[in-house]
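# Show me how the following folds:
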Amino acid sequence: MKATYYTILPAEIRLDKRLSAFEKILFSDILALANKKGYCYATNQYFAKIYQMSISSISHAISKLVDLDFIKRIYEYKDKTKMIERRKLYVQINNNIPIKNFPYPLVENTKQDVG
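Below is the predicted model of the structure:
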């Protein structure tokens, strides 16, 4: 799997001693993936595959980020059922204000001529 984006790790997350190194990396990935639509819809299976970790480890890390109010988790259900159709992860830092369209472009690097 080839990544086509880069991530940013805000100081508020980087310096938080309650978070493990992996939880900080996962947060930065969620932030990058949320940039386009304002939320991240990647599944735990997706993260487990790219980080070569168990789904339960990913779930635990995301739950910790939710518990610390760094991300907000919203479930969308299939019509008239309790079956989850999609999970949305919204990034909340700096007084828990949701972030959309992060102020820095999180886009694929492009090659440039350096004359």
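# Could you use CA atoms for every contact and neighbour count after this?
Will do.
# Now do the strands in the chain.
Assigned by DSSP state E, the strands in the chain fall at 71-77, 84-93, 97-98.
# Quick one: closest of those to residue 15.
Comparing those by their distance to residue 15 (CA to CA), the top pick is strand 84-93, with 12.8 Å.
# hmm, back to that, just the strands of the chain: most buried one?
Comparing the strands of the chain by mean neighbour count (mean count of other CA atoms under 10 Å), strand 84-93 ranks first with a mean of 18.
# Would you do the same for the sequence below? I want to compare the two.
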Amino acid sequence: MISMINNEQQPQYFLQIPMFLNGLGLTTTDKQVYAAAYTMLNVNKICFMSNARIAEVVEVKPNTVAHSISKLVDMNLLKRKLVYKEGTKEVDKRYLYLPDTPLDENTLPHVSEYNTPLYKNTKPHVSEYKDNRLLNKSINRLNNNMSSSNEHDHSDAKEIIAYLNDKADKHFRNTQSNYKTIEARLKDYSIDDLKSVIDNKCSSWLNTDMDKYLRIETLFRASKIDGYLNEKIDTRNTGGEVHGIDF
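Reported below is the predicted structural model:
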């Protein structure tokens, strides 16, 4: 189901995540970004959602979406068409489409066309389905399943805990409190980002007097993670004095 907000289409209620994405080394965020585009592609054959709009759907930052899209394009899972402002190198529009779907540049939509009856009439709205019991039942079942699944499926958090235990020789357990801390950060950062934080801090803290701070609540504290992620790795690991650490 596709809705239109602020002249820009986006998936609503459902994201279609193809099974062939499994085993390709994609993060959960990569798959969700692909799913947002793929869901729209199934309706329009082309996706013109911006990074900001996809970020709203997937609940991550726009720069995270940009990173995922570049990764998906590099893997030939998506194709990208950039349209520049006339006479400049400034990007005006960005279209996504499937590799096996030829792009007819003569039929590319323009922003001014989004409000035409053609586009309006092809966008279903919730109000149109208020009496559709089958659809409402499906949506309710989907919401219930998602709530149940989210309650029990902590595979991403478990992956981070296992990675930390392996890198830092720790024994953190798969507990709800650890899941909560990690999953809160996964709303804004990718799994690879969290692993990089672990790598960075293990490089400088492992086997030093700071070793005790190689723990989940320290590494993934909201106020600290961005700094840890952007640190240059200290390969010397000398155990020298560390400044500016506020635990």
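# Fetch the TM-score of the aligned pair.
The TM-score (TM-score structural alignment, normalised by the length of the first structure) is 0.72; 103 aligned residues with a CA RMSD of 2.9 Å.
# quick one on the thing from earlier: rebuild the strands of the first structure as TSV, extending it with distance to residue 51 of the first structure.
Below are these laid out as TSV (distance: least, CA to CA, whole Å):
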stretch	distance to residue 51 of the first structure
strand 71-77	19
strand 84-93	18
strand 97-98	25
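# Can you check which of those gets nearest to residue 4 of the first structure?
Closest of the strands of the first structure to residue 4 of the first structure is strand 84-93, at 20.0 Å (criterion: CA to CA).
# so what secondary structure elements neighbour the closest one?
For strand 84-93 of the first structure, the packing partners by 3 or more CA pairs under 8 Å, 6 or more residues apart in numbering; DSSP states H and E come out as helix 21-34, strand 71-77, strand 97-98.
# what's the closest of these to residue 107 of the first structure?
By CA to CA (comparing all of these), the closest turns out to be helix 21-34, at 8.9 Å.
# Name the residues of the closest one that come out as buried.
23-34 (16 or more other CA atoms under 10 Å).
# Need the helices and strands packed on strand 84-93 of the first structure in JSON lines (columns: distance to residue 88 of the first structure).
Output for those, formatted as JSON lines (distance: least, CA to CA, whole Å):
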{"stretch": "helix 21-34", "distance to residue 88 of the first structure": "9"}
{"stretch": "strand 71-77", "distance to residue 88 of the first structure": "5"}
{"stretch": "strand 97-98", "distance to residue 88 of the first structure": "12"}
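# out of these, nearest to residue 58 of the first structure?
Closest of these to residue 58 of the first structure is helix 21-34, at 8.6 Å (criterion: CA to CA).
# give me the stretch of the second structure that the closest one matches.
Taken onto the second structure by TM-score structural alignment, helix 21-34 of the first structure occupies residues 28-41 there.
# By how much does the matching stretch deviate from the first structure on average?
For stretch 28-41 of the second structure, the mean deviation from the first structure after alignment is 1.2 Å (mean CA distance after the TM-score superposition for the first structure).
# Give me the residues contacting that stretch.
Contacts of stretch 28-41 of the second structure with the rest of the structure, by CA atoms under 8 Å, 6 or more residues apart in numbering, involve 2, 9-11, 14-18, 21, 46-47, 49, 54, 57-58, 65, 68-69, 72, 96-98, 156, 190-191.
# where's the helix or strand where residue 162 of the second structure lies relative to the chain centroid, distance-wise?
Element membership for residue 162 of the second structure, per DSSP states H and E: helix 155-168. Distance of helix 155-168 of the second structure from its chain centroid, counting by CA atoms, centre = their mean, to the nearest Å, is 19 Å.
# Centre of the chain to the match of helix 21-34 of the first structure, how far?
Offset of stretch 28-41 of the second structure from its chain centre (CA atoms, centre = their mean): 9 Å.
# Would you mark the buried spots in stretch 4-21 of the first structure?
Applying a neighbour-count criterion of 16+ other CA under 10 Å, one finds 7-9, 13-14, 19 buried in stretch 4-21 of the first structure.
# before we move on, back to that, closest to residue 85 of the first structure out of the helices and strands packed on strand 84-93 of the first structure?
Of all these, strand 71-77 sits nearest to residue 85 of the first structure, with 4.9 Å by CA to CA.
# Could you give the residue range in the second structure aligned to the closest one?
Counting by TM-score structural alignment, strand 71-77 of the first structure corresponds to 78-84 in the second structure.
# can you check stretch 46-57 of the first structure too?
By TM-score structural alignment, stretch 46-57 of the first structure lines up with residues 53-64 in the second structure.
# Noted, bye for now.
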